[in-house]
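1. with the input below, show me the fold.
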Amino acid sequence: MTLCAPRAGAATPVATRVAAHLLALVDEPATATVRWDIDWQGPLLVPLADERAVQAACGIMHVHGRAAGHPVPLAVDYASTVAGVLAAQGVCAALLARAAGADVRQVRTSVSQAALLALAQYLAAATADGDDPEDGSPAGITGTEAEGLFVSADGVRFELEALDADRWLDFWQRLGADRAETGCGWRPFQQRFATATCPLPPGLAATARRATFAAVRAAADRSGAAVLPVRDDPLPPTATPPWTLTPFPEPGGTTSGRTRTGDALRTAGAPLAGLRVVESARRVQGPMAGHILRLLGADVVRIEPPGGDPMRGIPPVAGACSARFSALNAGKTVQEIDFTTPAGRRAVRELVAGADVFLHNWAPGKAARLGLDAEDLRAARPGLVYAWASGWGDVLGPAPPVGTDYLVQAHSGLAAAVRPAHEAPAPSLMTLTDVLGGLVCAQGILAALLARLRTGRGGRVDSSLYSAAALVPRGRRRPAATDRLLRTRDGYLSLGPQAREPHRLARALGLGTRAGAEVIAARARTLPTAAWLPGLAAAGVPATPVCTSLADLARDPRFAPALAVGEYAAPLAPWEFS
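-> Modelled structure (predicted):
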């Protein structure tokens, strides 16, 4: 039997290739018995026909462009890549449900639902009651100063990571930066993961430009910060699979005592019902993996330190909790455990003894130091699937720099790929690899659960931000003038490929067919977005209004079939099982 392709007429080539690639890695012939369909718009009541239209309508251009102060397309098929992972997850989940007695034969997802899921944190923050500025960078702060990217005296563009204020201050002090500017820069630098902007004081960029990259690296080494050059080549320097699965040597059974009773509860709507996941993770990557498994029906128990995860208090707050935190953690059961103590570690082992999956994104070596590595926990639960979502995996050796989104974008080549060829490489401040890393981790876990059904053995799943970044198809094309967004009086339009024939676009705007790009741009600014849509459609030029406010998107009834709106807006589960 061969893998089922998407429906005729709804082809999503990148998403389809990604899904097929991931399903081939699962090494489970039964994946061919589940039909999987990926289309562009899914349940949205918005006509969408390609990656660019999805990025425009669903807010990716808006978030990626915040640092620039206006919407900017990602130059890679990011939403399609996410959709491909979702399709593979759906197939694996359907097989797990089928093994438990559910009649599941088909799974559907869409690129638009993938885009909304990737923006879950930003969407939650924009729709909560608290303050969440969506206005981009302050006036006058643009380019690398708005992106948190620096250029050294010898022309090396580099990405910096400092996980606390002391390292940040020490790094800049060693380079001779003004102390007041350094202090003012910490807050926007720290918040860039949440806001997708980083408006730093201009003096910090000037300080970087006075130092060689060797001096920058030395300051980072001494302060405990991390710096990496931004690679010009968009292709990953090291080939790496999305995840690796290492089976445990002895059988451990396919179910725990808990899941035997839960199997009968599995349905097409909750294919993982009865499976228990124990998650100890912070920020985005690990919680996203747990979030995906919960959306598929698993019972996710989240371990937090005494007093709760500090991220719960980060504004904006929805109800009694950070909206961004809730976007990835709502619906999980919480156990507060101090696993730095012997009693806490015993409590973790007791939780794991009744679980199917243990998931963490701790720093390298931490699990072994705590006695909570795979070899330790499989003694408590021989059939366990043990998953580590790391930053780098093993591509940078046993002592890699801290593995965070923007450093991984810089080194993996993704920072070069997300910008068009005429622009210098720079990481997107939208957390691309954090989100994709969580999704890839979840897919590795599903593959391991399927392998456990077949072999009776648990196993260890290793994935990383780097391995997830490598999944995004790469290539740098120099865009034509008509490929850029068209500015109107009140917003922007993203145009279909037909706009590369300038006479069509000129005719749609009421101009002579020989009008040049500057004349076309000036004409477009004279009327609002809605006024241009009929003429563009009549001229055969598809046009998608660009989302410039996630809050407005959540109020748009055309998006209601894919969003749940309460104290904040959240994407609904992006699969349809039947």
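
2. only C-alpha atoms from now on, for both contacts and neighbour counts.
-> Will do.

3. where do the strands sit along the stretch 351-500 of the chain?
-> Using DSSP state E, counting those that start in this stretch, the strands of the stretch 351-500 of the chain run over 357-360, 385-390, 459-464, 486-487, 492-495.

4. which stretch among those comes nearest residue 163?
-> strand 385-390 (16.0 Å; Cα to Cα).

5. returning to what we had before: please name whichever of the strands of the stretch 351-500 of the chain is nearest to residue 335.
-> Closest among those, using Cα to Cα: strand 357-360, at 13.9 Å.

6. ok, now which ones touch residue 271?
-> 93, 94, 96, 97, 102, 296, 297 (Cα atoms under 8 Å, 6 or more residues apart in numbering).

7. can you list those in TSV and add secondary structure, distance to residue 118 and neighbour count?
-> Conversion of those to TSV gives the following (DSSP: H, G, I helix; E, B strand; the rest coil; distance: Cα to Cα, whole Å; neighbours: other Cα atoms under 10 Å):
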residue	secondary structure	distance to residue 118	neighbour count
93	helix	20	27
94	helix	22	30
96	helix	25	23
97	helix	25	24
102	coil	29	21
296	coil	16	22
297	coil	19	23
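
8. of these, closest to residue 68?
-> residue 296 (36.3 Å).

9. might one say that the closest one is in contact with residue 91?
-> No: the pair residue 296 and residue 91 does not pass the contact test of Cα atoms under 8 Å, sitting 11.4 Å apart.

10. hmm, residue 118 is touching residue 437, no?
-> No: counting by Cα under 8 Å, residue 118 sits too far from residue 437 to count as a contact (11.1 Å).

11. more crowded one of the two?
-> Higher neighbour count among residue 118 and residue 437: residue 437, with 31 against 26, using other Cα atoms under 10 Å.

12. could you also give me the structure for this second sequence? I'd like to compare it with the first:
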Amino acid sequence: MIAPAVAADVAARLLRPVAADTSAVDCHIGWAGPIALPLGDERAVQAACGIMHVHGRAAGRPVPLAVDYATATAGVLAAQGVLAALIARARGARTYGVRTSVGQAALLALAQYLAAATTDDGPAEPPGRGTATFTSADGVRFECETFDPLRWRGFWDRLGADRTAAAQGWRPFQQRFATATCPLPTALHTAAGRAAFSAVRAAADEAGVSVVAVRGDPGPPDVPPFALTARCGPGPDPRARGGGSAGPTPDRPLEGVRVVESTRRVQGPLAGHVLHLLGADVLRIEPPGGDPMRGVPPIAGRCSARFSALNAGKTTTEIDLTTASGRRAVHDLVATADVFLHNWAPGKAAHWRLDADDLHATRPGLVYAAASGWGDRMPHPPPLGTDYLVQAHSGLAAAVRCADEPPAPSLMTLTDLLGGLVCGHGILAALLTRTRTGGGCRVDSSLLSAAAVLPRPPQRPRFTPLDRPARTLDGYLQLGPAARTQLQRTAHAVGLAASAGPNEVLARLSNRPTRLWLHRLAEAGLHATAVCTDLRALVQDPRFHRALATADHAVPRAPWEFA
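-> Model prediction:
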């Protein structure tokens, strides 16, 4: 079995700027980890763990991402594990190695979708198919974004769309972040197709809606994953090594580290979630009345399943940041914290006087982390910094599609997930720096910088018929590398003549159940993987029990093992 080289390359890239001997920690990246399946490549992991299913919801069938998304995510997790081990060692622990896997990375990437699918509240699978990628009259593919229904209506009014269609489209448009599908009325696509892109942009500007053209070039943006700015410190001191009296343990290298976060949606909460999984004590600041995302269905117990997937285990306090007393309360919390994390809109930190310089005046050794959509790479004012707009602008929307598909963002939130993980990695790098210098640090990361982490080929790949999941009598089957490329062997294994073509093989596969073909192909020495088409099945599958926990919903277990 070939080791996941892409993951090792991503980990090495993320560790390169760290001023420490990262080779002192033995790091192992596997394919399956605790998942009891013979997973040996990216496609197998995407198939078995549900990525093909979620990415393909908009198409109504499993579709592979044309990039090594799960493998690259495992590389980020591996780099995080190395830094966490080094931090634990600097704080007195005897931690020398870390293990993670591509399969665990895939499950973590699907945490919110797993949570939503495994509650009793509402349908397990969202209805309908479709995307929110539009094409203008002059052939420009574009994404639009707004969180305001009045701006949404104003945009479509200016494009001459039927108001009923616009009203019907608002709910699936907003829910696409949760459902990974967007069944919009055809009338909206028709209205967009009647206007030149210049008119679309003008309508968006007048309505206050963000519009971004979808790049056809899959190349990544030239931006570092994160920026770390260290402040001068007096040298190492006990408070810089962890904050509280508790010390690191083998499974919780950040035990005793105190984190205060003021975050929303996915990117920021996920960064805090990573630190919590590593043992940190995380306190969430929420507005009076609590984070509105807590009440978004489906509900698990007394809270949104999707919210719980990223925030369970954190403590919470309600503070009105718009008031002077609220901002003083933040300073009081930060005075005994090690990390302050936010993903506020651009300009909010300075407006509230809660920027890095402000909080470093209260806690000089603080790690101050700001996660954003675009960083400083877009003109002012930037478009909304959301997952799909970043995918469109960064070339990721082209990279995730094969060459015979038009570029379009995946409605699986790819950069939100990577953005949270990269932010968490930057915080770990800053915490490690602080153990040496005693000084505080500022960490800046963005969805755009996270998109740049994902390796991409210079040209979009061309899929053969056997590259896509094959329909069987009762599901789908993803053929392994040898089965896809050695057509004669595959034809013989399914009972056809060696001269059979790929379409004949696909027709044959469609006539028998998945389990039979897995057995026949294995007998021929060919690997294949059953494609997950129901996330609930993962929880019921004993082969996933060591990778998934269940409470009110399914939860991926911490994706690292330390030794």
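
13. any idea what the TM-score is?
-> Laid over one another, the chains give 0.98 as their TM-score (TM-score structural alignment, normalised by the length of structure 2), with 560 aligned residues with a Cα RMSD of 1.3 Å.

14. one step back: nearest to residue 146 of structure 1, of the contacts of residue 271 of structure 1?
-> residue 296 (37.8 Å).

15. any idea what the closest one aligns with in structure 2?
-> Aligning on TM-score structural alignment places residue 296 of structure 1 opposite residue 278 in structure 2.

16. residue 243 of structure 1 too?
-> By TM-score structural alignment, residue 243 of structure 1 lines up with residue 226.

17. what about its match, distance to residue 548 of structure 2?
-> 30 Å (Cα to Cα, to the nearest Å).

18. and if you look at residue 84 of structure 2?
-> In terms of Cα to Cα, residue 84 of structure 2 sits 22 Å off from residue 548 of structure 2.

19. quick one: map residue 139 of structure 2 onto structure 1.
-> In structure 1, residue 139 of structure 2 lands on residue 155 (TM-score structural alignment).

20. tell me, how many residues neighbour its match?
-> Neighbours of residue 155 of structure 1 (other Cα under 10 Å): 12.

21. relative to residue 214 of structure 1, how far out is it?
-> From residue 155 of structure 1 across to residue 214 of structure 1, the span is 12 Å (Cα to Cα).

22. try residue 14 of structure 1
-> In terms of Cα to Cα, residue 14 of structure 1 sits 40 Å off from residue 214 of structure 1.

23. neighbour-wise, which of the two wins?
-> residue 14 (20 against 13).

24. contacts only, for that one.
-> 77, 80, 81, 84, 473.

25. in which helix or strand would I find the aligned residue in structure 2 for it?
-> By TM-score structural alignment, residue 14 of structure 1 lines up with residue 6 in structure 2. Using DSSP states H and E, the element containing residue 6 of structure 2 is helix 5-15.

26. distance from that helix to structure 1 after superposition?
-> Compared with structure 1 after fitting, helix 5-15 of structure 2 deviates on average by 0.6 Å (mean Cα distance after the TM-score superposition for structure 1).

27. what packs against the helix or strand that comes right after that helix?
-> Next in sequence after helix 5-15 of structure 2, counting helices and strands by DSSP H and E, comes strand 26-30. Under the contact definition 3 or more Cα pairs under 8 Å, 6 or more residues apart in numbering; DSSP states H and E, strand 26-30 of structure 2 sits against helix 69-90, strand 97-101.

28. including distance to residue 559 of structure 2, could the ones you listed go into TSV?
-> Shown next, in TSV, are those (distance: least, Cα to Cα, whole Å):
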stretch	distance to residue 559 of structure 2
helix 69-90	8
strand 97-101	6
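
29. what's the closest of the ones you listed to residue 427 of structure 2?
-> helix 69-90 (9.5 Å).

30. report how many residues lie close to residue 2 of structure 2.
-> Neighbourhood size, residue 2 of structure 2 [other Cα under 10 Å]: 8.

31. distance of the nearest residue to it once chain neighbours are set aside from residue 67 of structure 2?
-> Excluding the flanking residues, the one nearest residue 2 of structure 2 by Cα to Cα, 6 or more residues apart in numbering is residue 40, at 7.0 Å. Computed as Cα to Cα, the residue 40 of structure 2 to residue 67 of structure 2 distance reads 16 Å.

32. kindly report the same for residue 402 of structure 2.
-> Distance from residue 402 of structure 2 to residue 67 of structure 2, by Cα to Cα: 9 Å.

33. sounds good, over and out.
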